[in-house]
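> no sequence for this one, just the structure:
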């Protein structure tokens, strides 16, 4: 490690940005009458629904809880078979297993690392209608899946769609009518989910959100979020008085505290500013690596993206022959890049369910070469140039 690197502040692949306004918002809520189940939850839900253009939003304890509630609301059970991508955080698949369903993977498009819709079509057409229940596409790295195309395919086979938009708040694609479709707006997906983990666009520490335009699903989400208990008078089977409540379904405690929603509201107020900065950082990386031999990238540039696509840039991924070498070299220089993701089907749990290496060659080839470089709004120009310098230095020297 060079002396310069020893003195350099570590550069992570992602990090939260907490401002004085964020702190003040949390303190104000801590000094209020409600720490949980108070007014900030509904305020955050309403503001987030407006941000993505959906009718309804339900705030929950984390993104995994959001996925689980979605599969519950859609009735996933032991007879359900659901398709998702192997290049995702395992929760996108695990939510199906929580309900007893079967997960099947479709390989990725190597240009984008998004689920390959043609491969999904092949899977559906190889089975009778009704064989599959639904699809969980992932807006990987912030690049939106073309949900219009996927919706058409899903409708042909009677499937629901859960959009995993954890990487893509503020992202969008343009549909065949020329209309901009924000990730999570519910136009083509039955439900969408978001995460507010610290490395995401909007940070609450832990937290998640489900958005939908379907009132019936919305009501189920509210019920399942809080133990399956309701106090709403028009839903009660009996009513013994003002204290009375009923457990009408087997739910969970997936609530999120008011103080975290206060932080989420403050972060949401500058979400567009953070997204704009992410896009600036991506442009600098694009220009730096364009045509540089030995460095491949996922589709990211406006020229290469599908027409009318707004990438949200949660991640900026490069692909190199010696990924492990580059990973270690960057760490030597206090740059903490990360890998997204280890293919879900290669995890011991899913191997024990019958999957094996070699099942999805595009996903596995991508994993062997991928590395996520630092991408967050407070990354400085100096830090980014240092990252670029070290990546090029390693690749150029053939190390």
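Arrived safely. Please read all numbers here as calculations on a predicted model, not as lab measurements. Residues are numbered from 1 along each chain as shown.

> from here on, just use CA atoms for contacts and neighbour counts.
Noted.

> how would you label residue 280: helix, strand or coil?
Recorded secondary structure, residue 280: helix (DSSP: H, G, I helix; E, B strand; the rest coil).

> what helix or strand is residue 23 located in?
Assessed by DSSP states H and E, residue 23 sits inside helix 20-30.

> who are the packing partners of that helix?
In this structure, helix 20-30 packs against helix 258-268, with contacts taken as 3 or more CA pairs under 8 Å, 6 or more residues apart in numbering; DSSP states H and E.

> packing partners of the helix it packs on?
helix 20-30, helix 39-52.

> so what touches the shortest one?
In other words, helix 20-30. Residues outside helix 20-30 that contact it (CA atoms under 8 Å, 6 or more residues apart in numbering): 35, 258-260, 262-263, 266-267.

> of those residues, select the buried ones using a PyMOL command.
In PyMOL syntax, the buried subset of the contacts of helix 20-30 is picked out as below (16 or more other CA atoms under 10 Å):
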select buried, resi 35+258+259+260+262+263+266+267
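
> please compare the first structure with the one that follows:
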């Protein structure tokens, strides 16, 4: 007789938490004068900059657009190489291609799953222009070592912190440290504006380039105009994009930001519940933790010790889905994707990342979960792992 699934309904790996305060914040904008670029954009940008401890913040329509803007501001162009991680969403590399640059994938550290500084150094050439470290799952990358490499070789560091809003590195908030840092506000992230992204920076030049880039390359600043026909006059000075966030989205983001610390605490609570439940469970490795690099726990990724299991990762993934646990896999190495294969990236570039990909499963982790949801995940994981564990 077939066993009943752990849950009656499907639990996704991530989902937003929208409350009445968020809804009312959006309604207020809808009743007002501005729907697109208005006062909430500035308020939201200032609030994010203040939260992370940066001087400036520039919002964008989404995180990918924000990364594109950062690559433009960094001066990446045809012939430039940018080193990044293969264990990420495609946007971390696509933004380099948008500017005519070449993504160069460096392998990861086997313990943290973030970029390994030693592997970065192996990939440096005279064409290297920047490094885009990705804070995988919210766990900060080794920024001191990356900064040292960047300083030695005069490189720009653009942090992909889509997973890491609220994370800290040696006591400093992510977003206040490197040349530029991107955060995403997609619904599965720490806070949401529906879609949205932002770049934080302490550099005024980058800030001004980002502002102009997101608005078609247009400026009305009289100090930047090459000529002036009158108060109506503006100039498009380079090819920019229409990458602006709306006031509607900014109002939602601003309301969500007030709850960010509470959301992170809830994520940490559920992470602790997972850690304690899985501590003695053979055949899986738990996520890396380091008091000097405090994760904001966007994802909870377990690594299967497949030599101790009778099933494949796909078997275990499918069985957990049958238990109505919405597991996922983060990520397929970027250069495995057909488009990158068509560009000539071979498999085998980053052996540690490729091995990791074959062994990981992402468990549900988001603030809108209940403790019962967490216990359901724990029960299902134990049930499935025990089923496949070798005698």
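That came through, no problem. Computed from a predicted structure; not experimentally measured.

> after superposition, what's the TM-score here?
In this superposition the chains share a TM-score of 0.95, using TM-score structural alignment, normalised by the length of the second structure; 382 aligned residues with a CA RMSD of 1.3 Å.

> farthest residue from the center of the first structure?
In the first structure, the greatest distance from the average C-alpha position (CA atoms, centre = their mean) is reached by residue 240, at 42.9 Å.

> circling back: can I get the helices and strands packed on helix 258-268 of the first structure in JSON lines with mean neighbour count and distance to residue 383 of the first structure?
Shown next, in JSON lines, are those (neighbours: other CA atoms under 10 Å; distance: least, CA to CA, whole Å):
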{"stretch": "helix 20-30", "mean neighbour count": "15", "distance to residue 383 of the first structure": "23"}
{"stretch": "helix 39-52", "mean neighbour count": "19", "distance to residue 383 of the first structure": "31"}
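
> quick one: closest of these to residue 86 of the first structure.
Nearest of those to residue 86 of the first structure, taken as CA to CA: helix 39-52 at 26.1 Å.

> next, the mean deviation of whichever helix or strand comes after the closest one compared to the second structure.
Of the helices and strands lying after helix 39-52 of the first structure in sequence (DSSP H and E), the nearest is strand 56-60. In the superposition with the second structure, the average deviation recorded for strand 56-60 of the first structure is 0.4 Å (mean CA distance after the TM-score superposition for the first structure).

> other SSEs contacting strand 56-60 of the first structure?
Packing partners of strand 56-60 of the first structure (3+ CA pairs under 8 Å, 6+ apart): helix 39-52, strand 208-212, helix 215-225.

> at 6 Å instead, please
Judged by 3 or more CA pairs under 6 Å, 6 or more residues apart in numbering; DSSP states H and E, strand 56-60 of the first structure is in contact with helix 39-52, strand 208-212.

> ok, back up a step: show me which of the contacts of helix 20-30 of the first structure is closest to residue 12 of the first structure.
residue 267 (20.0 Å).

> any idea what the closest one aligns with in the second structure?
With TM-score structural alignment as the criterion, the equivalent of residue 267 of the first structure in the second structure is residue 256.

> what's the nearest residue to that match if we skip its chain neighbours?
Sequence neighbours aside, residue 191 is the residue nearest to residue 256 of the second structure in space, at 5.7 Å (criterion: CA to CA, 6 or more residues apart in numbering).

> residues near the one you found, how many?
By other CA atoms under 10 Å, the residues close to residue 191 of the second structure number 26.

> what's the residue farthest from the centre of the first structure aligned with over in the second structure?
Taking TM-score structural alignment, residue 240 of the first structure has residue 229 as its aligned residue in the second structure.

> could you look up the SS state of its match?
Secondary structure state of residue 229 of the second structure, per three-state DSSP, is coil.

> against residue 217 of the first structure, how distant is the aligned residue in the first structure for residue 217 of the second structure?
When the first structure is aligned by TM-score structural alignment, residue 217 of the second structure is paired with residue 228. In this view, residue 228 of the first structure and residue 217 of the first structure are 14 Å apart by CA to CA, to the nearest Å.

> the aligned partner of the residue nearest to residue 256 of the second structure in the first structure and residue 15 of the first structure, how far apart?
Residue correspondence to the first structure (TM-score structural alignment): residue 191 of the second structure is matched to residue 202. Look at residue 202 of the first structure and residue 15 of the first structure: by CA to CA, they are 11 Å apart.

> cool, residue 54 of the first structure as well?
Going from residue 54 of the first structure to residue 15 of the first structure by CA to CA gives 27 Å.

> show me what contacts the residue in the first structure that residue 81 of the second structure lines up against?
Matched by TM-score structural alignment, residue 81 of the second structure corresponds to residue 81 in the first structure. Residue 81 of the first structure makes contact with 101-103, 132-133, according to CA atoms under 6 Å, 6 or more residues apart in numbering.

> quick one: which of these sit in strands?
Among the contacts of residue 81 of the first structure, the ones falling in strands (DSSP state E) are 102-103.

> and the contacts of residue 81 of the first structure as a markdown table, adding neighbour count and distance to residue 58 of the first structure?
Below are the contacts of residue 81 of the first structure laid out as a markdown table (neighbours: other CA atoms under 10 Å; distance: CA to CA, whole Å):
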| residue | neighbour count | distance to residue 58 of the first structure |
| --- | --- | --- |
| 101 | 21 | 24 |
| 102 | 21 | 26 |
| 103 | 22 | 25 |
| 132 | 23 | 27 |
| 133 | 23 | 23 |
